[in-house]
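Asker: Starting from these lines, generate the structure:
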Amino acid sequence: MKSAPAVSIPRLTVLLAGLAMFGPFSIDTIFPAFPAIAADLGADKLAMQQTVSIYLLSFALMSLVHGPLSDALGRRRIILAGLVVFVLASVGCALAGDLSTLLIFRALQGLSAGVGMIVGRAVIRDVLQGDAAQRMMSQVTMIFGVAPALAPVVGGWLLGWGRWTLIFWFLVVFSVFLLLATWAWLPETHPKASRISLRPKMLLWDYSSIFFSPRFQRLAAAAAFNFGALFLFIASAPAFVVDILGLGERQFGWFFIPMISGMMAGSFVSARTAGRISRVQLANIGFLCCAVAVACNLGYSVLAEAPKVPWAVLPMTLNAFGIALVFPIVTLEILDMYPHQRGSASSMQAFTGLALNALIAGVLSPLLSDDIVHLTLGATVLMLLGWTFWRWEMRLSKPAATSDMTASE
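Answerer: Sure thing, here's the model as predicted:
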């Protein structure tokens, strides 16, 4: 096992989890403020949904750049630069006086928010391997999983204390804290001797070799569609919580806390079982949990006359549990396919997932969020697509590749 220079593994785990958190915080903290922002800026429901989709679209596009930059220039300086941009973008959102200005700075937030998550995954694989890498990836996911549950609750509290702009000032403070912590605690884990050239021709070649790899496409699609089943409800949270479940603007915790509890439990199990259960077996268990969850959710949605908590959200706990079992395994497999371009591989995987999430938030969510049956049908289809790509990978992978997935490095 390699050790990160000048930093302990527990501290690095907490720091990387925090760096991964500020992206989801930027999405979820403003959910309770949608009505207030819409009233203040004269926007309708569809326009407010674009504050999420434009953020995710810019997040997805820039995710293609974060990884290669970190492969060429080092992990630390790229994370620090991204945090600086995010701080400035959050200030711009807080000062926005109209919807167009808010959307511009939301896009700028999206351009910078992915740096911690994408480059952080490469950092994990820089310093650890095998079961140790799976444990840290799962631990980071477990801590990071607090963000979607905590963010709308914090947003609701802040909205109760002041105007919606207070939420963006909170993001400024949070990102400044991360900037200082990164400066103090994060070493450079990608030495100069291992860095790649920034020549466009070389970068294009690296990306084309990753993108057109059938195995990469199967693994990335399996993770993206499987998570997309849950993200459909996350993107539809304002309509799901307020309009469908009939809860208040400060009661988003009824939806997010059970869901994220499942994700944290799944991450904990993944970390504890690393080296004890094969990766393939653990991923299969995860997909099985997701299948049972969407089936239960669909059944309840069809039979219930008026969806209520906790029954409408409990299946998502199991869904999140299954996703947390699957995701670290698929991510490590992708990173291990490209030992010299881990940042680029992480970027391409992130782009695949984020592009799908942007489509879900900008197209599927507005179309389906008017009815819980529509939402659960959409989630079921997305989960089945993820499982199909996973089974396809299991059938087509060579025995050597399969044995790599079942063995510790």
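Asker: Please count neighbours and contacts with C-alpha atoms only from this point.
Answerer: Will do.
Asker: which residues in the stretch 251-400 of the chain form helices?
Answerer: 253-273, 279-303, 314-337, 342-359, 365-368, 372-396, 399-406 (DSSP state H, counting those that start in this stretch).
Asker: With mean neighbour count and distance to Trp183 added, can I get those in CSV?
Answerer: Below are those laid out as CSV (neighbours: other C-alpha atoms under 10 Å; distance: least, C-alpha to C-alpha, whole Å):
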stretch, mean neighbour count, distance to Trp183
helix 253-273, 23, 28
helix 279-303, 20, 35
helix 314-337, 24, 25
helix 342-359, 25, 20
helix 365-368, 19, 38
helix 372-396, 20, 38
helix 399-406, 14, 35
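Asker: To compare with the earlier structure, here is another sequence to fold:
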Amino acid sequence: MKTTLQFAVLMAATMAMGPFAIDVYLPAFPVISADLGVAESQVALTLSLFIFGLAFGQIVGGPLSDRYGRAPVLLTGLFIYAATALMVAASQNLSWMISWRVIMAFGSGWIMVSVPALVRDNAHGKEAARLFSLIALIMFIAPALAPSLGSLLLWLGDWSLIFWFIAAYCILVGVLLWFKLLRHLPKRDSKHEPVAKLLTNYVQVLLHPIAWKHIVIQALGFSVLMLFVTHASFMYQGWFGLNNAQFSAAFATGVGLMGVMGIINRRLLLTYTPVQLLKIAVGLQLAALVVMNILLAFNSTSLWSFLPMMVIVGGTVGAIAPNNQAAYLEYFSQLSGTASALIGALQFIVSGTITTLSTLLVDGSITRITLAMLLICVPTCLATLSLPRAETAPQSPPA
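Answerer: The predicted structure follows:
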């Protein structure tokens, strides 16, 4: 199957369901709180538990997609996602809402883990990295527009309309996936292995001499980004005194650079390997963090010196994530679902844990936030520098 814009759009629309389910209902927190008679902090549990449910769904769905094929697992995940979105919309109390959100996250994990596996099934090496860059570029639209869309839906109706919309979006994407892609996939030979074998496949991935380095890069690299997202409001508004409009513009600048980096990365992949570009991107991120921390240490930073460095830190993720994922999956032609599940789940678990701890440790200090980002970036850089050229690395044995 050729790597086409249509394929990239379908994969991006599918992959965006996880982030979309996180961001689109954020404006409705006060309304949900009032409607269900609970505090907003309790409503936030529907978000934090969703993250961990998403990770668990990927862990279970990845090996199943290797065994039974991409289409059955992806379609099942879409069904769970749409059905539970409707049940969330009908929830009359917080307990039921949390329960259905966790199940929704589980289905979302099955959806999200299928996308990298499908890319790996249809593209390799530079081609896969270029496709991941294009998918990431398109995906930036979802989290950027989701809160605004949620506000619009909230203006048109009550908060349940948001989840009706999510279900309708899932059904539409599912129909397009079936007619444009899934029904044309070749049937995959089922490997009638015991469940224990599906679990030991994870051990096989972890014991690969190179793959674990890519997992570290992905998990810690995503953690740097999530630290920024978690504390962006405090840094820009609390520390530098920006108003809402200025904060939105500053935040959008970083998202915009991620898109630009994705475009540049696609062009550079015509000449350089994913691993070469990964090393450059991580090095650039580390350099920006070093400069930022030096300026803060000498109290010589201003918004206009801080902002470019922070934009680079966030923007480089547009090159780090697709190149790292493409290089990592190149080792697992037979276990791409399991490999995708492992790197995706650990990315959410590690970043979720780090950002949660950061809220307790940074204590309202911008220097502690940037220092934490630097300390996380250093092992990411060391792991990246130790990577061989992906093209000369040995493949993993078949499952």
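Asker: After superposition, what is the TM-score?
Answerer: Between these two chains, after superposing, the TM-score reads 0.86 (TM-score structural alignment, normalised by the length of the second structure); 393 aligned residues with a C-alpha RMSD of 3.2 Å.
Asker: ok, back up a step: quick one: which of the helices of the stretch 251-400 of the first structure is nearest Ile118 of the first structure?
Answerer: helix 342-359 (5.8 Å; C-alpha to C-alpha).
Asker: what's the angle from the closest one to helix 314-337?
Answerer: Calculated by axes from the mean of the first three to the mean of the last three C-alpha atoms, to 10 degrees, helix 342-359 of the first structure forms an angle of 150 degrees with helix 314-337.
Asker: Give me the contacts around helix 342-359 of the first structure.
Answerer: With contacts defined as C-alpha atoms under 8 Å, 6 or more residues apart in numbering, helix 342-359 of the first structure is touched by 53-54, 56-57, 59-61, 63-71, 118-119, 121-122, 125, 206-207, 210-211, 220-221, 223-225, 228, 231-232, 331, 334-336, 338.
Asker: on that earlier part again, can I get the helices of the stretch 251-400 of the first structure in JSON lines including distance to Gly246 of the first structure?
Answerer: What follows is the helices of the stretch 251-400 of the first structure, written out as JSON lines (distance: least, C-alpha to C-alpha, whole Å):
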{"stretch": "helix 253-273", "distance to Gly246 of the first structure": "11"}
{"stretch": "helix 279-303", "distance to Gly246 of the first structure": "15"}
{"stretch": "helix 314-337", "distance to Gly246 of the first structure": "17"}
{"stretch": "helix 342-359", "distance to Gly246 of the first structure": "25"}
{"stretch": "helix 365-368", "distance to Gly246 of the first structure": "17"}
{"stretch": "helix 372-396", "distance to Gly246 of the first structure": "12"}
{"stretch": "helix 399-406", "distance to Gly246 of the first structure": "45"}
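Asker: Indicate which one of the ones you listed is closest to Ser197 of the first structure.
Answerer: Ranking those by proximity to Ser197 of the first structure (C-alpha to C-alpha) places helix 342-359 first, at 12.2 Å.
Asker: What residues in the second structure pair up with that closest one?
Answerer: Using TM-score structural alignment, helix 342-359 of the first structure lines up with residues 336-353 of the second structure.
Asker: mind listing what Gln92 of the second structure touches?
Answerer: Leu36.
Asker: Report the separation between it and Leu36 of the second structure.
Answerer: From Gln92 of the second structure over to Leu36 of the second structure the distance is 7 Å, taken as C-alpha to C-alpha, to the nearest Å.
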